[in-house]
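[1] Sharing a model that was predicted from the sequence below.
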Amino acid sequence: MLPKRLLCAAVLCLCFAGAGALAQTTPAVPSAETPPAGSQSGDEPATQPAEEASAPQAPAPAPAMQAPPAATAAPTAAASAPNTPPAMPLAGPVRNIVLVHGAFVDGSSWNGVVAKLQQKGYHVSSVQNPLTSLADDVAATRRVLAREDGPVLLVGHSWGGVVITEVAANAPNVAGLVYVAALAPELHESAVDVMKHAAPMPAGQNISADANGFLWLDRAHYRADLAADVPETVTRVLAAAQVPIAAKAFNEPVDQVGWKEKPSWYVLTTKDRAVSPALQKQMAERIGAKVVPVASSHLAPVSHAGAVADAIDRAARELSRQQ
């Protein structure tokens, strides 16, 4: 009996030893596959743009098995800045244009400009701002920037100028800025603060807040105040589809200023009844922008899409020569 007991004990020892060896080797497989699993979560660019950009840089499976701590460090760094666009090299021509709309319109207000720029060979993206807060519009713009491959020219119209001012300071792939009849605040200034530098404009008298704290422009005054040089048939559609902006957004200051470190251009609308041409000139001088005057109403992207596209094209070409 003793030999049989010894034999059974030996078999049991071999079984436990084999299970232990298997337990020690199996963790290495998941750790080597961790980067691909992380890249699947990057399929949601709206919440994890930086992680999506960092996925191609994840360590290969073999190095991860040799040094597991190094393999897990990359996802942690990406998660620490989910709204920060990827650090893209600024070498080469500027072929990416990102357009940011203003209040009382949506991204379709850029349609004419988009078509003109696409004809010139640019890769164009138009942000859809929720207009619920400055932070929300900044996040929406950063999500689009995170998807761009190469240097970007960031363009803002009206309220969109506040958004691009905040975004550009934290976007290494932004090569320059174009303001189109846009607000260009100084550090810690809000849209309301900027508008105080000039006399009240007619459009401001026809804006009212609803019970939910959103601002609307009176339909009866939409064409006269924003788009006097746009056909009435078009302005009726724009007025019907206007997107209200949260009143609180106009009082939210920028925490960083991109125009202090990026070259800027300013499309100045000389027939504007929403943002004073005198104020536009003052802002353009303050930020050191190259001024392109256009005899247009406030909605220049609609009424003068060709002129706005040409100004953007010239800015992109100048930036490309500097690369």
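    Arrived safely, thanks for sending.

[2] For the rest of this, base every contact and every neighbour count on C-alpha atoms.
    Will do.

[3] State the number of residues packed around Leu117.
    For Leu117, the neighbour count with other CA atoms under 10 Å is 23.

[4] how about the nearest residue to it, chain neighbours excluded?
    Once flanking residues are discounted, Leu117 sits nearest to Ala309: 6.0 Å by CA to CA, 6 or more residues apart in numbering.

[5] who's in contact with the one you found?
    Residues counted as contacts of Ala309 (CA atoms under 8 Å, 6 or more residues apart in numbering) are 113-114, 116-117.

[6] all strands in the stretch 201-323 of the chain, in order from the N-terminus.
    Along the stretch 201-323 of the chain, counting by DSSP state E, counting those that start in this stretch, strands occupy 207-209, 214-217, 245-246, 264-269, 290-294.

[7] Compute the distance from the centre of the shortest one to the centre of its chain.
    The chain centroid and the centroid of strand 245-246 are separated by 18 Å under CA atoms, centre = their mean, to the nearest Å.

[8] Could you check the strands of the stretch 201-323 of the chain and tell me which one is nearest Asp137?
    strand 245-246 (10.6 Å; CA to CA).

[9] So which elements touch the closest one?
    Under the contact definition 3 or more CA pairs under 8 Å, 6 or more residues apart in numbering; DSSP states H and E, strand 245-246 sits against strand 214-217.

[10] this is the other structure I want to compare:
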Amino acid sequence: MVADAAHERTLVLVHGAWHGAWAWELLVPQLAARGWRTSTVDLLSASGDPEAGMYRDAEVIREHLAGIDGPITVLAHSYGGLPVTEVAATVPRVTQLIYLAAHMLDVGEYVLGPTGGPWFDPEETPLLPVPDSSTVLMYADVAADVAEAAVVRLRPQSSLSFLEPLTRAAWRRLPSAFVVCDEDRIFPPVLAETLPPKADLVRHMPTSHSPFLSQPADLADLIGEISAELAALPDKISS
């Protein structure tokens, strides 16, 4: 597919907990075929450093965004929604946000807040191990060989990243969309149900938590549709 003027923007992809930029390897070629320029970020919270929390991840994202010319759409998956929400509105070239089965929370909230707080002692568990049931929780509809290859690349996540609260909410200032994965087994349904008042657009995919691995072509199509719809929305008033 030939690129058009709408794709003079860059799509920045921000992965979720336990993952890395490798998570987008199947999606990026599909996006490129549709005319997108893409850029990926590796978050420090899954690097094995227990001191790398959400705020450190947000700073990594901010520095990455600041180095990109032209308009930017940011797509965040799962936990990645937190540091994106924290920092995206501080970079003027960011004009759109897409939350893919991601935490879309408000100032003062953190990953584990809506679920009743941590199930672990942060002092005794500075790094959260990869979930034992990762395949079932995150890759239920992913081809077996692709899921197996993904699981072996997962890394422990800093517990601090799940506990640091937001000080900003970028979706209040930027047009945003939320993609609900209808067969998601890890993202609590109660969180998705609270999103319509926050997101300007809500769309659905009939997938589990990781459509970038199970249905990358369909996800790429949906991203294009969402970006066009967000571009047609009136500008939000800066708060």
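    Good, I have the coordinates. What you are looking at is a predicted structure, and each value in this text was computed from that prediction instead of being measured.

[11] Quantitatively, what TM-score do the chains reach?
    Scored against TM-score structural alignment, normalised by the length of structure 2, the superposed chains reach a TM-score of 0.85; 223 aligned residues with a CA RMSD of 2.4 Å.

[12] follow-up on the earlier one: ok, the contacts of Ala309 of structure 1 in structure 2, which still hold?
    Comparing the contacts of Ala309 of structure 1 with structure 2 on both residues aligned by TM-score structural alignment, their matches' CA atoms under 8 Å, the contacts found in both are 113, 116-117.

[13] Structure 1: which residue goes with Leu191 of structure 2?
    Superposed on structure 1 with TM-score structural alignment, Leu191 of structure 2 falls opposite Leu279.

[14] Buried residues in the longest helix seen in structure 2, which are they?
    Taking DSSP state H as the criterion, structure 2 has its longest helix at helix 216-231. Buried positions in helix 216-231 of structure 2, judged by neighbour count with 16 or more other CA atoms under 10 Å: 216-217, 219-220, 222-224, 226-227, 230.

[15] Now render those residues as TSV, adding distance to His64 of structure 2.
    Shown next, in TSV, are those (distance: CA to CA, whole Å):
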residue	distance to His64 of structure 2
Pro216	24
Ala217	26
Leu219	23
Ala220	22
Leu222	24
Ile223	21
Gly224	22
Ile226	23
Ser227	21
Leu230	22
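
[16] Of those residues, which is the nearest to Asp69 of structure 2?
    Closest to Asp69 of structure 2, out of all of the buried residues of helix 216-231 of structure 2 and judged by CA to CA, is Ser227, at 17.8 Å.

[17] got a list of what the closest one touches?
    Here Ser227 of structure 2 is in contact with 73, 96 (criterion: CA under 8 Å, 6+ apart).

[18] residue in structure 1 matching it?
    By TM-score structural alignment, Ser227 of structure 2 lines up with Ala316.

[19] how close does its match sit to Leu145 of structure 1?
    Look at Ala316 of structure 1 and Leu145 of structure 1: by CA to CA, to the nearest Å, they are 16 Å apart.

[20] what's the straight distance from one end of stretch 139-154 of structure 1 to the other?
    Start and end residues of stretch 139-154 of structure 1 are separated by 14 Å (CA to CA).

[21] Can you get me a residue count around the residue nearest to Ile312 of structure 1 when sequence neighbours are not counted?
    Using CA to CA, 6+ apart and skipping residues adjacent in sequence, the residue nearest Ile312 of structure 1 is Val178, 6.9 Å away. Neighbourhood size, Val178 of structure 1 [other CA under 10 Å]: 28.

[22] So Val178 of structure 1 lies in a strand, does it not?
    Yes. Counting by DSSP: H, G, I helix; E, B strand; the rest coil, Val178 of structure 1 is located in a strand.

[23] Now do the contacts for the aligned residue in structure 2 for it.
    Under the alignment (TM-score structural alignment), Val178 of structure 1 maps onto Ile98 of structure 2. With contact set as CA under 8 Å, 6+ apart, Ile98 of structure 2 has these partners: 73-76, 176-179.

[24] Out of those, which are shared with structure 1?
    Counting by both residues aligned by TM-score structural alignment, their matches' CA under 8 Å, these still in contact in structure 1 are 73-76, 176-179.

[25] Can you add distance to Ser45 of structure 2 and neighbour count and give these back as CSV?
    Converted to CSV, those look like this (distance: CA to CA, whole Å; neighbours: other CA atoms under 10 Å):
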residue, distance to Ser45 of structure 2, neighbour count
Thr73, 22, 24
Val74, 19, 24
Leu75, 18, 24
Ala76, 15, 26
Ser176, 24, 27
Ala177, 25, 27
Phe178, 23, 26
Val179, 24, 22
